[in-house]
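**Q** Fold the stuff below for me.
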Amino acid sequence: MGNRLSKIYTRTGDDGSTGLADGNRIAKNAQRVEAMGTADELNCHIGLLIETLDADDALIETLRRIQHHLFDLGGEFAIPGSKVIGDDHIQWLETTLDSHNEPLPPLKNFVLPGGSPAAAQCHMARAVCRRAERVVVALSHEDSINTESRHYLNRLSDLLFVIARSLARRNGGEEILWEQKKSGL
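**A** Model (predicted):
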């Protein structure tokens, strides 16, 4: 691959439009652009999560793979009608989710974001993932999309929740559970 971005500014977006990978231009506030941007934001949050982990943490490999998937997902949104995310991606998420969830105790209460910096960052990624899913649902009402992309985001948010639970429990830590009696005035 040659130099794809030899010049970073082009001034072509100064009119409020942006170019899709297929060469078409659309408004920067279009739902498709929102989907691309939210996938990118989620990828950034996962990158930040990785940076909270020790360099030899086995979880990094899983999170890097997810980052690559999210980059592909953004590319899928940048080319209307394309399909990059497939059932194999969803199956991988489900298998990974099951392996991380198996050692955890059953939930008996809601979990608050926190427990450790890594767990809190993972919850932040989960929340952005849920927003990405909502954006993709909205896009699907305007334009056809690959439904596996929506399924992928749904499973990914579940996986991020489970990983956050695991991270909160590391090194003798605890999850922060919601207590109804503490929400009263």
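
**Q** going forward, measure contacts and count neighbours with C-alpha atoms only.
**A** Noted.

**Q** for the protein, what spans make up the helices?
**A** Residue ranges of the helices in the chain, as given by DSSP state H, are 31-51, 59-78, 87-101, 117-142, 147-169.

**Q** Please give the structure of this sequence too, so both can be compared:
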Amino acid sequence: MGKRLSKIYTRTGDAGETGLADGRRVPKDHPRIEAMGEVDSLNSQLGLLLAELDEQQGRWPGLGELSEILAPCQHRLFDLGGELAMPAYQALEAREIARLEAAIDRWNAELGPLQDFILPGGSRLIAQAHVCRSQARNAERRCQQLNTVEALRPELLAYLNRLSDLLFVAARLLARRQDRAEILWRAASPPA
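**A** Model prediction:
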């Protein structure tokens, strides 16, 4: 990855196409570009969650652990985006999926079983974790759409799936660490 941007605008995309690292030009709504955009959006939302975690760390014990687990995910999402931009490039490793699974298992042991459906909210941190979770699902869907046209490595799809699981558990853990009750879903009353 020795090539760096020295100029931000090139005008080559003004007609609705963009270039991939392998030299191909594709429409900006190509499934590969859609997938890259969703991964980028997820990374941006995750950055917001991490910034909020850092700001709140002094108020709530145990938030540092969440930052330690989630911060590397930004780097891995950048790797994933690199793989989408450069199909021959392979950076994301299966051990990253195992790292997420270990955190999920550890956090779930602290939380106990989920008793009901929960709604996103309770605090800004909890809500932002859910925004990240839903964005991870969007990225996963876009990557799956691309996968039907151009095969992706299974690790990419598994990583996004596991990351969305991790973010759901992180939202629950944030509620516990902030001493907030989870907002339980209440079904609409049937018509009388």
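
**Q** Report the contact partners of the most centrally placed residue in the second structure.
**A** Central residue check for the second structure by C-alpha atoms, centre = their mean: the C-alpha nearest the mean position is that of residue 136, 3.9 Å away. When the contact criterion is C-alpha atoms under 8 Å, 6 or more residues apart in numbering, the partners of residue 136 of the second structure are 39, 42, 160, 161, 163, 164.

**Q** if I look at it, how far off is residue 130 of the second structure?
**A** Look at residue 136 of the second structure and residue 130 of the second structure: by C-alpha to C-alpha, to the nearest Å, they are 10 Å apart.

**Q** ok, back up a step: nearest to residue 105 of the second structure, out of the contacts of residue 136 of the second structure: which one, please.
**A** Distances from those to residue 105 of the second structure were compared by C-alpha to C-alpha; the smallest belongs to residue 163, at 12.9 Å.

**Q** For that closest one, the count of nearby residues, please.
**A** The number of residues packed near residue 163 of the second structure is 25, by other C-alpha atoms under 10 Å.

**Q** Please apply the same query to residue 8 of the first structure.
**A** 7.

**Q** thinking again about what came up before, output the helices of the first structure as a markdown table; include the columns distance to residue 176 of the first structure.
**A** Putting those into a markdown table (distance: least, C-alpha to C-alpha, whole Å) gives the following:
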| stretch | distance to residue 176 of the first structure |
| --- | --- |
| helix 31-51 | 19 |
| helix 59-78 | 21 |
| helix 87-101 | 17 |
| helix 117-142 | 10 |
| helix 147-169 | 8 |
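
**Q** right, and those helices - which one's nearest residue 6 of the first structure?
**A** Go through those one by one with C-alpha to C-alpha and the one that ends up closest to residue 6 of the first structure is helix 59-78, at 19.6 Å.

**Q** what angle separates that closest one from helix 147-169?
**A** Helix 59-78 of the first structure and helix 147-169 meet at an angle of 150 degrees, taking axes from the mean of the first three to the mean of the last three C-alpha atoms, to 10 degrees as the criterion.
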